[in-house]
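A.B. asks: return a 3D structure for these sequence lines:
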Amino acid sequence: MSTVKKYMMRSLNSVSKEDTVKEVIRAMHKIEMSVLPVVDEENTFLGSIYSENILRNIIPEQYGMLESHRLLHEINQAAENLKEIKDNKIKEYMLTNTSVVKEMDNMDNLADIMLHNEESYLFVVNEEGKLRGYISRGDLLYYLSEVEEN
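C.D. replies: From the prediction side, this is the model:
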């Protein structure tokens, strides 16, 4: 039986629920990830913050195509809206019902979880709920390629 622990990535940045929106945006930009795990001071997984959650709170129009003559106005409005929330704590925007997997879970079950949740990444915790890393669809594909070779 192959476990998630064998294929997961162990290097991972996380944020605290007390971090500000501005700090989280900078972290996302620096590490080039649009989703980050939120942990407490003991590294217990609390949830996830998605860039989409922040965007929903600052973009005046719902996603979709903006008319070109309104684009500049909408961008300026989004920047103004961001200015208003940049010092808010990320706990206001994070999701707490995020799916996670345990490091000792069977890789055979991972495909179902990833595809049903439409997630590119799943965060990995140990038995105590402490964040251990993440696993991506790329890691799942690598596992499947190994199964195919054997």
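
A.B. asks: CA atoms for contacts and neighbours, from now on please.
C.D. replies: Noted.

A.B. asks: what about the helices in this structure?
C.D. replies: 4-7, 21-31, 51-58, 68-85, 107-117, 137-149 (DSSP state H).

A.B. asks: so which of these is nearest Leu131?
C.D. replies: Minimum separation from Leu131 across the helices of the chain (C-alpha to C-alpha) falls at helix 4-7, 12.1 Å.

A.B. asks: ok, Glu74 - how many residues close by?
C.D. replies: When neighbours are defined as other C-alpha atoms under 10 Å, Glu74 has 18 of them.

A.B. asks: please name the nearest non-neighbouring residue to it.
C.D. replies: Counting by C-alpha to C-alpha, 6 or more residues apart in numbering, the nearest residue to Glu74 once its immediate chain neighbours are dropped is Pro60, at 6.6 Å.

A.B. asks: list the contacts for that neighbour?
C.D. replies: Applying C-alpha atoms under 8 Å, 6 or more residues apart in numbering, one finds that Pro60 lies in contact with Glu74, Gln77, Ala78.

A.B. asks: most distant residue from the middle of the chain?
C.D. replies: His69 (33.1 Å; C-alpha atoms, centre = their mean).

A.B. asks: just the helices of the chain: most buried one?
C.D. replies: helix 4-7 (a mean of 19; mean count of other C-alpha atoms under 10 Å).

A.B. asks: distance to Asn43 for the helices of the chain - can I get that in TSV?
C.D. replies: As requested, these are arranged in TSV below (distance: least, C-alpha to C-alpha, whole Å):
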stretch	distance to Asn43
helix 4-7	17
helix 21-31	17
helix 51-58	21
helix 68-85	26
helix 107-117	23
helix 137-149	23
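
A.B. asks: want to put them side by side, so please do this one too:
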Amino acid sequence: MSKVKDYMIRTMNSITPKDSIKKAIEIMYRSEQSVLPVVDEHNRFIGTIYSNNILKNIIPESFGFLDSSRLFYEVNEAVENLKEVKAEPIEIYMSENRDAVEEDSDMKKVADIMLNNKESLLFVINEAGYLRGFIERSNLLHFLLDEADNSDLTADSK
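C.D. replies: Purely as a prediction, here's the structure:
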């Protein structure tokens, strides 16, 4: 049985609920991630902050496609709105208790969660709830490739 810990990525950035929106944006930019895990002071996973959560709160009217004739106005207003909220804590915008998988879980469970819930990334915790890393679709593809290669070897040996 292939386990999550065999395919997960262990190096990652995290943020605490008391950290500011500005800090989250800076970490997202530097790490090229649009989602960060939120952890408590003991590194226990407690939630997730998505760039979309922040954008939805600073882009006026509707989130999504902006009408090109209003784009300049919308961007300027978003900048002004961000000035007002950039010092606010992440806890206002985070999603609590997002799905996480345990590092000893079967990779087939990850496949089920990712494909049925359309998740592109899941955070990985140990059995005590401490953040251990993350797993994304590219890791799932690697697992599936390994499974395909292993089934080829089994078929060839018959």
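
A.B. asks: TM-score for this pair?
C.D. replies: For this chain pair, the superposition-based TM-score is 0.97 by TM-score structural alignment, normalised by the length of the first structure; 150 aligned residues with a C-alpha RMSD of 0.9 Å.

A.B. asks: picking up where we left off before, Ile85 of the first structure versus the residue nearest to Glu74 of the first structure, what's the distance?
C.D. replies: With distances taken as C-alpha to C-alpha, to the nearest Å, Pro60 of the first structure is found 14 Å from Ile85 of the first structure.

A.B. asks: what's stretch 38-58 of the first structure aligned against in the second structure?
C.D. replies: For stretch 38-58 of the first structure, the aligned range in the second structure is residues 38-58, judged by TM-score structural alignment.

A.B. asks: and the end-to-end length of the matching stretch?
C.D. replies: Length of stretch 38-58 of the second structure, first residue to last, C-alpha to C-alpha: 21 Å.

A.B. asks: for that stretch, what is the distance to the chain centroid?
C.D. replies: For stretch 38-58 of the second structure, the distance from its own C-alpha centre to the chain's C-alpha centre is 9 Å (C-alpha atoms, centre = their mean, to the nearest Å).

A.B. asks: go on, stretch 89-102 of the first structure?
C.D. replies: Using C-alpha atoms, centre = their mean, the mean C-alpha position of stretch 89-102 of the first structure is found 8 Å from that of the whole chain.

A.B. asks: contacts for that stretch?
C.D. replies: Contacts made with stretch 89-102 of the first structure from outside it, assessed by C-alpha under 8 Å, 6+ apart, are listed as 4, 16-21, 24, 38, 46-50, 53-54, 117, 122-127.

A.B. asks: ok, now how distant is Leu46 of the first structure from Gln77 of the first structure?
C.D. replies: Look at Leu46 of the first structure and Gln77 of the first structure: by C-alpha to C-alpha, they are 31 Å apart.

A.B. asks: residue closest to the middle of the first structure?
C.D. replies: Computing the C-alpha centroid of the first structure and ranking residues by C-alpha atoms, centre = their mean puts Val35 first, at 2.5 Å.

A.B. asks: ok, now which ones touch Ser120 of the second structure?
C.D. replies: By C-alpha under 8 Å, 6+ apart, Ser120 of the second structure lies in contact with Met114, Glu136, Arg137.

A.B. asks: run a quick neighbour tally on the spatially closest residue to Pro17 of the second structure that is not a sequence neighbour.
C.D. replies: The shortest distance from Pro17 of the second structure to any residue other than its chain neighbours is 4.5 Å, reached at Glu91 (C-alpha to C-alpha, 6+ apart). As a burial measure, Glu91 of the second structure scores 18 neighbours (other C-alpha under 10 Å).

A.B. asks: likewise for Met94 of the second structure?
C.D. replies: Using other C-alpha under 10 Å as the criterion, the residues surrounding Met94 of the second structure number 21.
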